[in-house]
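1. Pasting the sequence and the predicted coordinates here, then a few questions.
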Amino acid sequence: MRLIYLVAGIIAVGFGIVGIFLPLLPTVPFMLAAAFCFARSNPEWERRLLDNPQFGPPMRAWRERRAISRRGKAAALVALAIGSIVGLAFLDAPWRFAPTAVALVCGTWIVTRRTD
């Protein structure tokens, strides 16, 4: 089971790194998933993620207080809005409304989380 968690953690880090360069792909949720997996497979790698100056603070805020920073919320909401606009512009019906529905559900969830 440790091997499965280790592989899942490595994949999550990979997606998180890709998310740094693609504005519509979130980074921190993938890093949170990686930390979760590494906690069960390789605690040293989990510690490295939590100590990372870029990813560590938002990950610790989420773990300790279930909080998202104002900047993180704003970035997520902007990305959701852009995804909705792209979907409305380029997808055919009925699929054109799927990104907007996802954005409304996810955006509502994000807005209702504690602000750090």
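-> Perfect, I can see it now.
2. Only C-alpha atoms from now on, for both contacts and neighbour counts.
-> Fine.
3. which parts of stretch 91-103 are buried?
-> By neighbour count with 16 or more other C-alpha atoms under 10 Å, stretch 91-103 contains the buried residues 96-97, 99-100, 103.
4. Comparison target, given below:
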Amino acid sequence: MYRTVLIFLGWLAVALAALGVVLPLLPTTPFLLLAAWCFARSSPRFHYWLLYRSWFGSYLRHWQQHRALPPGMKIRAALVIVVTFAVSLVLVKIVWVRIILLMMMTFLLVMMWRMPVIDVEQQKRE
């Protein structure tokens, strides 16, 4: 039963992470980390799929190995955050919702800029 619940939660987290790629209010990374955790404890096959066959695999493997973002990822992620929130800000006409969106965007950008990045030299040495 425990294994089944973890597999279900893992696939739910993968689905939410995939939605988070295109929806600005839904984060991707925490759901991917949750899915990896669930699959590591319940299904070696699904865990392998997530790490080596999914779109997100290279990022998860990099995070597991270095506990840092790959070079250039911080700027790309910040651009995606700004673009998706900009679209939302253009589409939303309610002022208080715009303020909340701006606060969320600011929070996400601050969190993104605080994440460590491994440089190319460090990556070659490891």
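-> Received the coordinates, thanks. Just so you know, these numbers come straight off a predicted model, no measurement behind them.
5. before we move on, the earlier item: so which of the buried residues of stretch 91-103 of the first structure comes closest to Ser69 of the first structure?
-> Nearest to Ser69 of the first structure, judged by C-alpha to C-alpha, of those is Ala103 at 18.5 Å.
6. Could you tell me where the one helix or strand that closest one maps to falls in the second structure?
-> Assigned by DSSP states H and E, Ala103 of the first structure belongs to helix 98-111. Aligned by TM-score structural alignment, helix 98-111 of the first structure falls on residues 100-113 of the second structure.
7. which residues sit against that stretch?
-> The contact list for stretch 100-113 of the second structure (C-alpha atoms under 8 Å, 6 or more residues apart in numbering) reads 74, 77-78, 81-82, 85, 88-89.
8. With stretch 114-125 of the second structure instead?
-> For stretch 114-125 of the second structure, the external contacting residues (C-alpha under 8 Å, 6+ apart) are 66-71, 74.
9. Neighbour count and secondary structure for the contacts of stretch 100-113 of the second structure - can I get that in a markdown table?
-> Converted to a markdown table, the contacts of stretch 100-113 of the second structure look like this (neighbours: other C-alpha atoms under 10 Å; DSSP: H, G, I helix; E, B strand; the rest coil):
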| residue | neighbour count | secondary structure |
| --- | --- | --- |
| Lys74 | 17 | helix |
| Ala77 | 15 | helix |
| Ala78 | 16 | helix |
| Ile81 | 21 | helix |
| Val82 | 18 | helix |
| Phe85 | 20 | helix |
| Ser88 | 18 | helix |
| Leu89 | 17 | helix |
